[in-house]
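Participant: No letters, just coordinates:
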């Protein structure tokens, strides 16, 4: 089934960004209505609606990106290779998601500067690759796989975290999910991501892509991706510290 979907996407000649954006908008609005009917408080409803579109994006985007990479001939998997039609459709799928989530933050959470900056930077990288240079999608799709492979677990952990103060069951789920999520996130963002980023950076700094990707685009990609990886690792490091602090406090209470 997945292969059939990828084949149909590869054969699709239409511009798919508008329908993808409409899909995310529909999911977002449906999520708001569903959560409103359950009488969720406004902050919880906003977080829940954002998580819903993240769920619709994360795992499908990771699978589609992996499929688009595997569909390439091994010799065509290069940092300066031209984008295939399938690769550009996958990029449009992600561009539509980040557009919708950015609108969410601008409309309801304009003070959340970190997320807004992250989404703007991500959109800059994807849009320049998709519409300006039309080369280098291989590198971004690998990074997309690494970024979204943890998405399903992260969203489940986030939703449990939203409710943990009010629902004991959610608190138990949150505590159970935290160690495996932190471990997987650390493995992907702390090990695999930096290694691939180093390989990508060395290639782009070597000047081998100068004929198809301008210097300013390559340098900006390196800066944006490098910053995102650094921030992600600082975030997960702080979560690990909080987890061990809570565990130590629990042990100390039991021993007294």
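Facilitator: Received the coordinates, thanks. These figures come from a predicted structure and were not determined experimentally. Numbers count the residues shown, from 1 in each chain.
Participant: From here on, just use CA atoms for contacts and neighbour counts.
Facilitator: OK.
Participant: number of nearby residues for the closest residue to residue 150 other than its chain neighbours?
Facilitator: Of all residues not flanking residue 150 in the chain, residue 185 sits nearest, at 6.4 Å (C-alpha to C-alpha, 6 or more residues apart in numbering). Residue 185: 23 surrounding residues under other C-alpha atoms under 10 Å.
Participant: Surely residue 185 touches residue 148?
Facilitator: No: shown here, residue 185 and residue 148 do not form a contact pair, counting by C-alpha atoms under 8 Å, at 9.9 Å.
Participant: how about the helices of the stretch 51-200 of the chain, start to end?
Facilitator: Counting by DSSP state H, counting those that start in this stretch, one finds helices in the stretch 51-200 of the chain at the ranges 85-108, 113-127, 137-148, 151-163, 168-187, 193-205.
Participant: mind putting these in JSON lines, distance to residue 249 included?
Facilitator: Shown next, in JSON lines, are the helices of the stretch 51-200 of the chain (distance: least, C-alpha to C-alpha, whole Å):
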{"stretch": "helix 85-108", "distance to residue 249": "35"}
{"stretch": "helix 113-127", "distance to residue 249": "30"}
{"stretch": "helix 137-148", "distance to residue 249": "32"}
{"stretch": "helix 151-163", "distance to residue 249": "19"}
{"stretch": "helix 168-187", "distance to residue 249": "14"}
{"stretch": "helix 193-205", "distance to residue 249": "33"}
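Participant: and here's the other structure:
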């Protein structure tokens, strides 16, 4: 069983590495980060679809069955995601592209998935955490691509930021709090699984603080620019009226 899991994770890691290499070959005029973020975007969309299917259709429901035995589909998705996180963590460390908070998030994700696979249980809530963690990922990557192509300072950029902040606040903080409460209240999950859940939720709050700081700065900048335009328009109309007389 352990050998089969290791082979699945290695196949996943090889697949993500192959996809990254393909993107690098297809985008030779772009940076390595461009190709890595394409891989991240692909994983984000794929993991959202798979984890949503598991949570909402295949089951069991994470809010009522935390600590339940892993299903075969959960195991496959966990192995797929574990291979990605190993790839992305290695890439981030090699290129030194991320700070300590993101590295901590990746490390906790890897440890949490390994724990669920080794125990053969708690895949239900780990899958739910994957869904909540990845639901904002495509928007984050889209924001980066908009900045790289010079299209971020537009209505599309504002919409992406608004959706990102709303989803992060509502899902990772709001729904995440409900999931953590169910995890802590249930007697089924092991104590160290609960500790891991608390750590992941704490990391989400650290991200949340940074995100709201960014949102406040951007909103303040937009408001000042709007006030400045209104003032300039008012002055222009006043000058025009004076000149007319």
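Facilitator: Arrived safely, thanks for sending. Everything numeric in this text was worked out from a predicted model, so none of it was measured.
Participant: picking that back up, between the helices of the stretch 51-200 of the first structure, which one is closest to residue 243 of the first structure.
Facilitator: Taking C-alpha to C-alpha as the criterion, residue 243 of the first structure comes closest to helix 168-187 out of the helices of the stretch 51-200 of the first structure, the separation being 8.1 Å.
Participant: what's that closest one packed up against?
Facilitator: Secondary-structure packing of helix 168-187 of the first structure (3 or more C-alpha pairs under 8 Å, 6 or more residues apart in numbering; DSSP states H and E): helix 151-163, helix 215-255.
Participant: Other residues contacting stretch 180-200 of the second structure?
Facilitator: The contact list for stretch 180-200 of the second structure (C-alpha atoms under 8 Å, 6 or more residues apart in numbering) reads 63-64, 66-68, 105, 108-109, 112, 115, 122, 125, 201.
Participant: Could you report the distance from the corresponding residue of the second structure for the residue nearest to residue 150 of the first structure to residue 123 of the second structure?
Facilitator: Using TM-score structural alignment to pair residues, one finds that residue 185 of the first structure aligns to residue 168 in the second structure. Distance of residue 168 of the second structure to residue 123 of the second structure, computed by C-alpha to C-alpha, to the nearest Å: 22 Å.
Participant: try residue 188 of the second structure
Facilitator: Computed with C-alpha to C-alpha, the distance linking residue 188 of the second structure and residue 123 of the second structure is 13 Å.
Participant: State the number of residues packed around the counterpart of residue 34 of the first structure in the second structure.
Facilitator: With TM-score structural alignment as the criterion, residue 34 of the first structure lines up with residue 26 in the second structure. The tally of other residues near residue 26 of the second structure (other C-alpha under 10 Å) stands at 11.
Participant: What of residue 72 of the first structure?
Facilitator: Counted with other C-alpha under 10 Å, residues neighbouring residue 72 of the first structure total 15.
Participant: how about it, what's its match in the second structure?
Facilitator: In the second structure, the residue matched to residue 72 of the first structure (TM-score structural alignment) is residue 59.
Participant: so what's residue 98 of the first structure closest to, chain neighbours aside?
Facilitator: Nearest residue to residue 98 of the first structure in three dimensions, chain neighbours excluded: residue 119, at 6.0 Å (C-alpha to C-alpha, 6+ apart).
Participant: The one you found and residue 209 of the first structure, how far apart?
Facilitator: Between residue 119 of the first structure and residue 209 of the first structure the computed distance is 26 Å (C-alpha to C-alpha).
Participant: Report the separation between the match of residue 72 of the first structure and residue 66 of the second structure.
Facilitator: Relative to residue 66 of the second structure, and taking C-alpha to C-alpha, residue 59 of the second structure is found at 11 Å.
Participant: What is the burial count for the alignment partner in the second structure of residue 107 of the first structure?
Facilitator: Aligned counterpart of residue 107 of the first structure in the second structure: residue 94 (TM-score structural alignment). A count of neighbours around residue 94 of the second structure, defined by other C-alpha under 10 Å, yields 9.
Participant: Counterpart of residue 38 of the second structure over in the first structure?
Facilitator: The equivalent of residue 38 of the second structure in the first structure is residue 52 (alignment by TM-score structural alignment).
Participant: Near its match, how many other residues are there?
Facilitator: Residues within reach of residue 52 of the first structure, counting by other C-alpha under 10 Å, total 18.
Participant: What of the one 5 residues further on?
Facilitator: For residue 57 of the first structure, the tally of surrounding residues (other C-alpha under 10 Å) stands at 20.
Participant: got any residues that touch both of residue 59 and residue 66 of the second structure?
Facilitator: Here residue 59 of the second structure and residue 66 share the contacting residues residue 124, scored by C-alpha under 8 Å, 6+ apart.
Participant: on that earlier part again, quick one: contacts for the match of residue 72 of the first structure?
Facilitator: Under the criterion of C-alpha under 8 Å, 6+ apart, the neighbours of residue 59 of the second structure are residue 124.
Participant: just the one 4 residues further on next, same as before
Facilitator: Neighbouring residues of residue 63 of the second structure by C-alpha under 8 Å, 6+ apart: 125, 178, 179, 182, 183.
Participant: Show me what the fourth one lines up with in the first structure.
Facilitator: In other words, residue 182 of the second structure. Following TM-score structural alignment, the counterpart assigned to residue 182 of the second structure within the first structure is residue 199.
Participant: ok, now the first one?
Facilitator: When the structures are aligned by TM-score structural alignment, the residue of the first structure matched to residue 125 of the second structure is residue 139.
Participant: tally of neighbours for the residue nearest to its match when sequence neighbours are not counted?
Facilitator: Distance criterion C-alpha to C-alpha, 6+ apart; nearest residue to residue 139 of the first structure, sequence neighbours excluded, is residue 79 at 5.6 Å. Neighbourhood size, residue 79 of the first structure [other C-alpha under 10 Å]: 20.
Participant: cool, and residue 204 of the second structure?
Facilitator: Applying other C-alpha under 10 Å, I find that residue 204 of the second structure has 19 neighbouring residues.
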